[in-house]
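In: Build me a structure from this.
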Amino acid sequence: MFKRLKAGLKVALAVLPLALGGTAMAEADGLKVAMVLPGPISDNDWNSVGYNGLQAAAKALGVEVAYSENVSDADAERILRDYASRGYGLIFAHSFSFGDAALNVAEDFPNTTFMAGTAKELAPNLGTYSNPDYQGAYLAGMLGAGASKTKTIGWVGGMPAPNMLANLHAYEAGAKAMVPDSKVLHTFIGSWFDPPKAKEAAIAQVEQGADVLSAQGVGVIDAAIAKNVFALGAMTDQNHLGPKVVLTSVTWDLGPLVTAVAKAVEDKEWKSQNWSYGIAEGSVKLADFHGLDAGVPPDVLKAVQAKFEAIKSGAFTVPLDTSNVE
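Out: Okay, the predicted model is just below:
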């Protein structure tokens, strides 16, 4: 009876968030992995992808994991430092804006491995990992322009970080490849998570003629529903957020990357570098169309699929452009 109660307690600890800091841990021996996230793990977007990747690594390797969600830039260094001081051997700073905080903490904890999303600068114990969703953004641009009746499509994102700029430029390139005279509207709302502002920006684009929207932030799909235009989701299959308007989504499965990094740390084979898993590695894909592809010309769908296969095989390389835009 005591053994059964003890086992049940461990299960409860694995799924019950701690009251302080929004963390949750799974009981295991060996490497402990933590992730610090800028928004809620329920966003069906960037933070959900991070959380799901962390849980996938826990399942694959049996490592102990913890996370903190809704962490502001101002609090990032304190929380990263807390995890390091508590013996977490691998810590992911899952935000484009946590790089400096991770670098500061890494200097003080040389025996802890840190990973920061697109860090500006690396250290012997600080690596980076990029989200090559710009590869999928190229396909989304092709699809959006090909499905548009107005030849005007929109894109709404958070901050002009390198990854977001790469996504925008690839989206534009894909659109022009499919429809040379198409127009792409873009807006950076100045925040990683501000659904009302994202919705407002997307509605403004629809009022300028956009009838397909790339939802690079929470709130854009709400605008698509309100204006009855197509939306292209990001990070996860977001069709359930707008079953009648979310044509497909560019998904990112972070599980393989987090698992590979954790395994490398365990095996003492980790290297400070940019870890990037895209279409070729099976991490970036287009989600199911859920029947909405009936509203897209067949030749457009065929062209998008052919380009996906070309990217996967290496026959075509999506241009990586992180230049600033107005």
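In: When you work out contacts or count neighbours from here on, use the C-alpha atoms and nothing else.
Out: Will do.
In: For residue 164, identify the helix or strand it belongs to.
Out: Using DSSP states H and E, residue 164 sits within helix 162-178.
In: Then residue 144?
Out: Assigned by DSSP H and E, residue 144 falls within helix 134-147.
In: Can you tell me what sits against that helix?
Out: By C-alpha atoms under 8 Å, 6 or more residues apart in numbering, the list of residues contacting helix 134-147 from outside reads 151-153, 163, 166-168, 170-179, 182, 212-214, 232, 250, 278-279, 284-286, 295-297, 300-301, 304, 307-308, 311, 318, 320.
In: Recalculate using a threshold of 7 Å.
Out: Applying C-alpha atoms under 7 Å, 6 or more residues apart in numbering, the contact partners of helix 134-147 are 151, 153, 166-167, 170-175, 177-179, 182, 212, 250, 284-285, 296-297, 300, 304, 318.
In: number of nearby residues for the nearest residue to residue 153 once chain neighbours are set aside?
Out: Closest residue to residue 153 in three dimensions, ignoring its sequence neighbours and counting by C-alpha to C-alpha, 6 or more residues apart in numbering: residue 210, at 4.4 Å. Using other C-alpha atoms under 10 Å, residue 210 has 25 other residues around it.
In: Now show me the structure for the sequence below, then we'll compare the two:
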Amino acid sequence: MTPTRRHLLALAAALAAASPGLALAQGKLKVAAIYTVPFEQQWVSRIHKALKAAEARGEIEYKASENVANADYERVMREYATGGNQLIVGESFAVEAAARKVAKDFPKTAFLMGSSGKPQAPNFSVFDNYIQEPAYLSGMIAGGMTKSNKIGMVGGFPIPEVNRLMHAFMAGAREVNPNVQFMVTFINSWFDPPKAKEAAFAMIDQGADLLYAERFGVSDAARERGKLAVGNVINTQDKYPDTVVASALWNMEPTIDAALKKVKEGKFAAEDYGHYSMMKFKGSELAPLGTFEKKVPADVVAKVKAKEKAIQEGRFAVKVDDSQPKSGK
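Out: Below is the predicted model of the structure:
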């Protein structure tokens, strides 16, 4: 072996050791995800979809666990970290302390967790569903579609991630219809369709003719009683073509793709990825009106389009209000 070649090989080895990104770029990243609810639950389905897309492109090897109990979360997280996964994704809201503890014990593993908290150096990044912009737009449509001026809202838990979307929806509805009144209830569960359905029925009995379906089960109640619904996070209009008027969609691809790029380049650090969920990053959008395209009044559609343009051009900012919403005007 010539000295020059020997020196080049030594230099390449040193660079690979100093910069993991160079070594990682050669193969697929190993990524694992831990979810406390089923894959089909709205929030988690968006993360799962984005990771499955990266898997389909051949970028990552992807493993995931669903329905992991809170008490079991730390154990599963440690197993994935010990198993050599380079990025671990999940929602840590109910297991915040345990998740952050695991991240401290595995400083060379990248963690990207749904969280209301701050990033934790050196390797614990957070994300959130900042989709209040399309939630506001969907509220405008709701305000223009209600005939009784009573809108029912069924949420999971009154945490910032839910509260801010409800407030944005309510503000959008009020812009179009100052007479609208809201009934707000929380079922204290992330996945209990029968409980959400019962809560929705109670609101319909009190005069609500349009329901904000933050949880699964609400649109079923609306369909059974011939009322309308507005979706959140995912678009279920294909299942409820005569019920779901509009939906605020969350696209996790910008968040996931940004994290994968940084892990691959060896540049992953503790950051807040929340802004990738906003409309300017294509992290959220108002779903097409589809079956309701001709049913929503033309003047309401015009107002929504004008507001959407104002948001995209930075001329209008939807207020972020994380406080618990209350029933009333």
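In: other SSEs contacting the helix or strand just after the helix holding residue 144 of the first structure?
Out: Downstream of helix 134-147 of the first structure, the first helix or strand assigned by DSSP H and E is strand 152-157. Counting contacts by 3 or more C-alpha pairs under 7 Å, 6 or more residues apart in numbering; DSSP states H and E, strand 152-157 of the first structure packs against strand 183-188, helix 195-207, strand 212-215.
In: can you pull the contacts of residue 322 of the first structure?
Out: Shown in contact with residue 322 of the first structure (C-alpha under 7 Å, 6+ apart): 162, 165, 166.
In: follow-up on the earlier one: residue 235 of the first structure versus the residue nearest to residue 153 of the first structure, what's the distance?
Out: Plainly put, residue 210 of the first structure is 22 Å away from residue 235 of the first structure if you go by C-alpha to C-alpha, to the nearest Å.
In: which SS class is residue 48 of the first structure?
Out: Here residue 48 of the first structure is helix, with the state taken from DSSP: H, G, I helix; E, B strand; the rest coil.
In: How many neighbouring residues does the equivalent of it over in the second structure have?
Out: If you follow residue 48 of the first structure across to the second structure using TM-score structural alignment, you land on residue 45. By the measure other C-alpha under 10 Å, the count of residues near residue 45 of the second structure is 18.
In: Enumerate every residue touching residue 45 of the second structure.
Out: residue 39.
In: helices or strands next to the helix holding residue 164 of the first structure in the packing?
Out: helix 134-147.
In: what's the matching range in the second structure for the helix it packs on?
Out: Using TM-score structural alignment, helix 134-147 of the first structure lines up with residues 132-145 of the second structure.
In: For the matching stretch, give me the average deviation versus the first structure.
Out: Once fitted to the first structure, stretch 132-145 of the second structure is off its aligned match by 1.1 Å on average (mean C-alpha distance after the TM-score superposition for the first structure).
In: Can you show me the strands along the first structure?
Out: For the first structure, the strands defined by DSSP state E occupy 32-36, 64-68, 90-93, 113-117, 126-130, 152-157, 183-188, 212-215, 230-235, 246-252, 274-276, 284-286.
In: The first one vs strand 113-117, what angle?
Out: Which is strand 32-36 of the first structure. 30 degrees (axes from the mean of the first three to the mean of the last three C-alpha atoms, to 10 degrees).
In: from the chain's centre, how far out does the helix holding residue 164 of the first structure sit?
Out: Relative to its parent chain, helix 162-178 of the first structure has a centroid offset of 16 Å by C-alpha atoms, centre = their mean, to the nearest Å.
In: Could you check which residue of the second structure pairs with residue 193 of the first structure?
Out: Using TM-score structural alignment, residue 193 of the first structure pairs with residue 191 in the second structure.
In: thinking again about what came up before, how close does the match of residue 48 of the first structure get to residue 26 of the second structure?
Out: To residue 26 of the second structure, residue 45 of the second structure is 29 Å away according to C-alpha to C-alpha.
In: List the contacts of residue 76 of the second structure.
Out: Per C-alpha under 7 Å, 6+ apart, neighbours of residue 76 of the second structure: none.
In: Looking at the first structure, name the residue matched to it.
Out: Superposed on the first structure with TM-score structural alignment, residue 76 of the second structure falls opposite residue 79.
In: So its match versus residue 66 of the first structure, what's the distance?
Out: Distance of residue 79 of the first structure to residue 66 of the first structure, computed by C-alpha to C-alpha: 12 Å.
In: picking that back up, among the contacts of residue 322 of the first structure, which one lies nearest to residue 268 of the first structure?
Out: residue 162 (30.0 Å; C-alpha to C-alpha).
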